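Undergrad: pasting the structure only:
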């Protein structure tokens, strides 16, 4: 006889505590899944099966844990859900056996990320929302203990120079798409860089190494965001925040928090986005470069706009604009164009894109569209990913404003980008915009464009079938 499954009383009790029906739990899991790039369509029948003892597939279990964590405002684990069996294969994001200090965690996470077998499993990491997800100032996260022979400051300076030289290269790689050179960056951080950090943990003259490392982690996190690996990106941001916190570099901490605020806002975690934007703003030292003030302040404007604070948003935007103007006047780099991330200046293309985002949220569509067009005018020809995202934002805005023919022209420009970025975000934007165009199919311009797209898709399907035959 086949043994009957035991009813899951842990799940039943959590469901009662959350005051959810089975259908409400299913919707919550579907929402967390969509946020993390997983397509599922659970309903109350699915939850009924879970209550009777069945388990969802491994990738879905941590999504359910996160759904409950958000509802109950405390961390819910697979053990709490009654799904502790097969935990290791079920939840790659639960790695309590890893040391908590930032350098060792960096080494473990980056080495696994670069590994072709372990890396894809890390992509299952779930983005965590709520108060616990907001980084806080902590005690120094790494100690000397078992560190190797210390590098002398001169050697540390050489290591820092090598690290800094990698920032422009990987910034340019990101503009091709998030998957480009990502494994190389993860391997570099997990091997060479982590060893340098361990060796210089107590070196008084080596404090710049954590900052340079955090900036590369920042880029690695953004690469993962570009490929919709939101949970893993969040982990890298947290490590970067802790590293520079121990080094006393509040400027880089503010930059990292600003990026985390932007990520939270994009995922519609509005309150969390605002908390981190406000915290980033307070962390920026008065004597920080104008570009940093503009970078952090522009995100504060977006976060306040999303939170329904129009006056505060405009105030933040005006303050950031003043800093951006000073940045353009005083910096003699390529800031006026679209230079790679230098972490001291804020290029005009990026600034106008962020200004457009704020104005769009505030309902000022004409001004927002003008800002996006100005951003495109400043974009470097090789900034494929940024150009695609800006065109997608402009197209969506034009559709919302009812400027259908202009939207079609902008969408065609997005489709014609060559080479097209290797980016999950831009690919999803193309799909979403096509769906948004369909309600306007009575327009001749839209109908012509949709017919061409449908014909191209049919041609691609036929060619794929021929290759498989």
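TA: Great, that's in hand. Since the structure is predicted, the reported quantities are computational estimates derived from the model, not experimental observations.
Undergrad: switch to C-alpha atoms for all contacts and neighbour counts from now on
TA: Noted.
Undergrad: In the stretch 251-400 of the chain, what residue spans correspond to helices?
TA: Counting by DSSP state H, counting those that start in this stretch, one finds helices in the stretch 251-400 of the chain at the ranges 270-283, 290-306, 310-330, 348-361, 365-378, 384-400.
Undergrad: closest one to residue 174 among those?
TA: Nearest to residue 174, of all these, is helix 384-400, at 7.7 Å by CA to CA.
Undergrad: which helices and strands does the helix or strand hosting residue 161 pack with?
TA: Under the assignment given by DSSP states H and E, the secondary-structure element containing residue 161 is helix 153-176. For helix 153-176, the helices and strands in contact under the criterion 3 or more CA pairs under 8 Å, 6 or more residues apart in numbering; DSSP states H and E are helix 208-226, helix 384-400.
Undergrad: hang on, the earlier thing: now tabulate the helices of the stretch 251-400 of the chain in CSV and tack on mean neighbour count and distance to residue 95.
TA: CSV is the format used below for the helices of the stretch 251-400 of the chain (neighbours: other CA atoms under 10 Å; distance: least, CA to CA, whole Å):
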stretch, mean neighbour count, distance to residue 95
helix 270-283, 22, 24
helix 290-306, 28, 31
helix 310-330, 19, 39
helix 348-361, 24, 36
helix 365-378, 20, 41
helix 384-400, 23, 33
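Undergrad: so what's residue 265 up against?
TA: Remark: with contacts taken as CA atoms under 8 Å, 6 or more residues apart in numbering, residue 265 is in contact with 272, 273, 303, 306.
Undergrad: ok, now residue 152?
TA: Taking CA under 8 Å, 6+ apart as the contact definition, residue 152 lies against 200, 203.
Undergrad: And for the one 5 residues further on?
TA: Residues touching residue 157, when contacts are defined by CA under 8 Å, 6+ apart, comprise residue 206.
Undergrad: Can you list the neighbours in contact with stretch 298-314?
TA: Contact partners of stretch 298-314, identified using CA under 8 Å, 6+ apart, comprise 258, 261-262, 265, 270-271, 273-274, 277-278, 281, 315-317, 320-321, 351, 354-355, 357-358, 361-362.
Undergrad: hmm, try it at 7 Å
TA: Outside stretch 298-314, the residues within contact range by CA atoms under 7 Å, 6 or more residues apart in numbering are 258, 262, 265, 270-271, 273-274, 277-278, 316-317, 320, 354, 357-358, 361-362.
Undergrad: so which of the contacts of residue 265 would you say is closest to residue 170?
TA: Nearest to residue 170 among the contacts of residue 265 is residue 273, at 26.0 Å by CA to CA.
Undergrad: May I see the buried residues of the helix holding residue 161?
TA: With burial defined by 16 or more other CA atoms under 10 Å, the residues of helix 153-176 counted as buried are 156-157, 159-160, 163-164, 166-167, 170-176.
Undergrad: then this one, side by side with the first:
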């Protein structure tokens, strides 16, 4: 067997990264865990890749993403000395066909593991507003279908119902419904004959449904899949000249990146959201600047984080109506963002105070899933400053309602409880809470 030639492209990226072999292996393993496929690569494997041995096909995207995160730019297969990816991984050029393909794969049980393995990309290329306005293809369906505003209203109403189910029970069951609705009803509507104002209204409705489906994919930990839905949503929002939804999707992409701990893309998406935000009043300004504050804090930019959270507070003081913005941004959400900024900047006690204020300000319209997730955060931070009894009390309230919520993000919080309480097993309350969490994970 001939000895392979050294991979000069991979070697060049490795030198540019400044990593050791061990650090590169650790980052690849970390991304594998994020994707849901834990890996245990060590220095010898990386050394072999540099010498020309080709990594497994399933591992190559992880290597590219590791370098992209380190070097803050997209990295191609060719640049790393890898063969081109299979054609099925290349995005379809048509917005409608791409949405159909995405939804059909998402609905197919045999493809769910493949779809779920898609990686969150820090170097994702997001279409700019001027590039997507009016870009929607006029694709003939071959069927004499014509739609009106009643069909648009139906799509909006169904999206609202799916969103309510997601808030109440989590995305694990609601997302397949959304994917099926996209494929079977909404995509054909996008190809139907309609007056221009109806056609744009339908694209706008489809845009938000695509965003919601991506948001639910985030709840399941399917971050690469979520990004693909978000991109389709951006294309549809731009094509329908819907500034509000375009801004909202970019903000959602920033939320996703910030929650994963990726400060630079979180800031990039939040700033892009701000730049395209419609001028609709102080509540929308707070909606955007609150996320900018969280993103800056994750990125370690203390000055801009504190400036942005002050802007958020000032805007919310001026806001009078919840109309004109998605998400019903309210004082409770400001308190949550303040908590996230404080925690990211090292003020754990202040973060706890802001989270407690958040719960005082919540009302019955707020998501039940977010209540349980944020309560889990509160418990983790209470334990972080040594308040064991308070943390266990908060966790027990979460465990009381955990079984009714089908959310991967919440499950991950619950899964942390046994290890966090492992060193406190001499304490009866901690021991009982730990056992409840273990039982909750197997039931």
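TA: Happy to help now that I have it. Worth saying up front: this structure is predicted, and the values here are computed from it rather than measured.
Undergrad: Pull up the aligned stretch in the second structure for the helix or strand following the helix holding residue 161 of the first structure.
TA: Following helix 153-176 of the first structure in sequence order, the next helix or strand is helix 182-188 (DSSP H and E). In the comparison with the second structure, helix 182-188 of the first structure aligns to the range 175-181 (TM-score structural alignment).
Undergrad: Report the contact partners of the corresponding residue of the second structure for residue 228 of the first structure.
TA: If you follow residue 228 of the first structure across to the second structure using TM-score structural alignment, you land on residue 221. Each residue near residue 221 of the second structure by CA under 7 Å, 6+ apart is listed here: 408, 409.
Undergrad: Map residue 306 of the second structure onto the first structure.
TA: Residue 306 of the second structure is assigned residue 314 in the first structure as its aligned equivalent, the criterion being TM-score structural alignment.
Undergrad: In TSV, list the helices and strands packed on helix 153-176 of the first structure along with distance to residue 107 of the first structure.
TA: Supplementary listing: those in TSV, determined by distance: least, CA to CA, whole Å:
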stretch	distance to residue 107 of the first structure
helix 208-226	12
helix 384-400	29
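Undergrad: What separation do you get for the nearest residue to residue 357 of the second structure once chain neighbours are set aside and residue 412 of the second structure?
TA: Among residues not flanking residue 357 of the second structure along the chain, residue 335 sits closest, at 6.4 Å (CA to CA, 6 or more residues apart in numbering). Using CA to CA, to the nearest Å, we find residue 335 of the second structure at a distance of 23 Å from residue 412 of the second structure.
Undergrad: Would you mind measuring from residue 466 of the first structure to residue 112 of the first structure?
TA: Looking at residue 466 of the first structure against residue 112 of the first structure, where the rule is CA to CA, the gap reads 37 Å.
Undergrad: So between those two, which is more surrounded?
TA: Here residue 466 of the first structure and residue 112 are set side by side on neighbour count (other CA atoms under 10 Å), and the busier one is residue 112, at 20 against 9.
Undergrad: Isn't the more buried one up against residue 118?
TA: Yes - the criterion here is CA atoms under 7 Å, and residue 112 of the first structure meets it with residue 118 at 5.4 Å.
Undergrad: Residue 426 of the first structure maps to what in the second structure?
TA: Looking across to the second structure (by TM-score structural alignment), residue 426 of the first structure lines up with residue 410.
Undergrad: Which of the three states applies to its match?
TA: Secondary structure assignment for residue 410 of the second structure (DSSP: H, G, I helix; E, B strand; the rest coil): helix.
Undergrad: Now do the contacts for it.
TA: residue 373.
Undergrad: outside of the match of helix 182-188 of the first structure, which residues touch it?
TA: By CA under 7 Å, 6+ apart, the surrounding residues in contact with stretch 175-181 of the second structure are 103, 106, 107, 162, 213, 216.
Undergrad: same thing but at 10 Å, please
TA: With contact meaning CA atoms under 10 Å, 6 or more residues apart in numbering, stretch 175-181 of the second structure is reached by 99-100, 102-108, 155, 158-159, 162-163, 165-166, 171, 182, 186-187, 209-210, 212-217, 219-220.
Undergrad: Any buried residues in that stretch, and which?
TA: 175, 176, 178, 179, 180, 181.
Undergrad: middle-most residue in the first structure, spatially?
TA: Most central in the first structure under CA atoms, centre = their mean is residue 225, positioned 3.5 Å from the mean C-alpha point.
Undergrad: What is the burial count for the nearest residue to that one once chain neighbours are set aside?
TA: Counting by CA to CA, 6+ apart, the nearest residue to residue 225 of the first structure once its immediate chain neighbours are dropped is residue 233, at 6.0 Å. Counted with other CA under 10 Å, the burial measure for residue 233 of the first structure works out to 27 neighbours.
Undergrad: do the one 10 residues further on as well
TA: Residue neighbour count, defined by other CA under 10 Å, stands at 28 for residue 243 of the first structure.
Undergrad: Same check on the one 4 residues further on?
TA: If you count neighbours by other CA under 10 Å, residue 247 of the first structure ends up with 17.
Undergrad: got the contact list for the equivalent of it over in the second structure?
TA: With TM-score structural alignment as the matching criterion, the partner of residue 247 of the first structure in the second structure is residue 240. If you count contacts by CA under 10 Å, 6+ apart, residue 240 of the second structure has them with 132-136, 196-197, 199-207, 234, 246.
Undergrad: Repeat the analysis, applying 7 Å as the threshold.
TA: If a contact means CA under 7 Å, 6+ apart, then residue 240 of the second structure has 133, 134, 200, 201, 203, 204 as its contacts.
Undergrad: go on, residue 437 of the second structure?
TA: So, once contact is read as CA under 7 Å, 6+ apart, residue 437 of the second structure ends up touching 414, 417, 418.
Undergrad: Which strand or helix spans the first one?
TA: Per DSSP H and E, residue 414 of the second structure falls inside helix 408-420.
Undergrad: If we go by neighbour counts, what in that helix is buried?
TA: By 16+ other CA under 10 Å, the buried positions in helix 408-420 of the second structure come out as 408, 409, 410, 411, 413, 414, 415, 417, 418.
Undergrad: Once aligned, what mean separation remains between it and the first structure?
TA: Relative to the first structure, and after both are superposed, helix 408-420 of the second structure has an average distance of 1.8 Å to its aligned residues, where the measure is mean CA distance after the TM-score superposition for the first structure.
Undergrad: How far off centre is that helix?
TA: Taking CA atoms, centre = their mean, to the nearest Å, one finds the center of helix 408-420 of the second structure at 18 Å from the center of the full chain.
Undergrad: for stretch 48-55 of the second structure, same thing?
TA: 33 Å.
Undergrad: Good, we can wrap up now.
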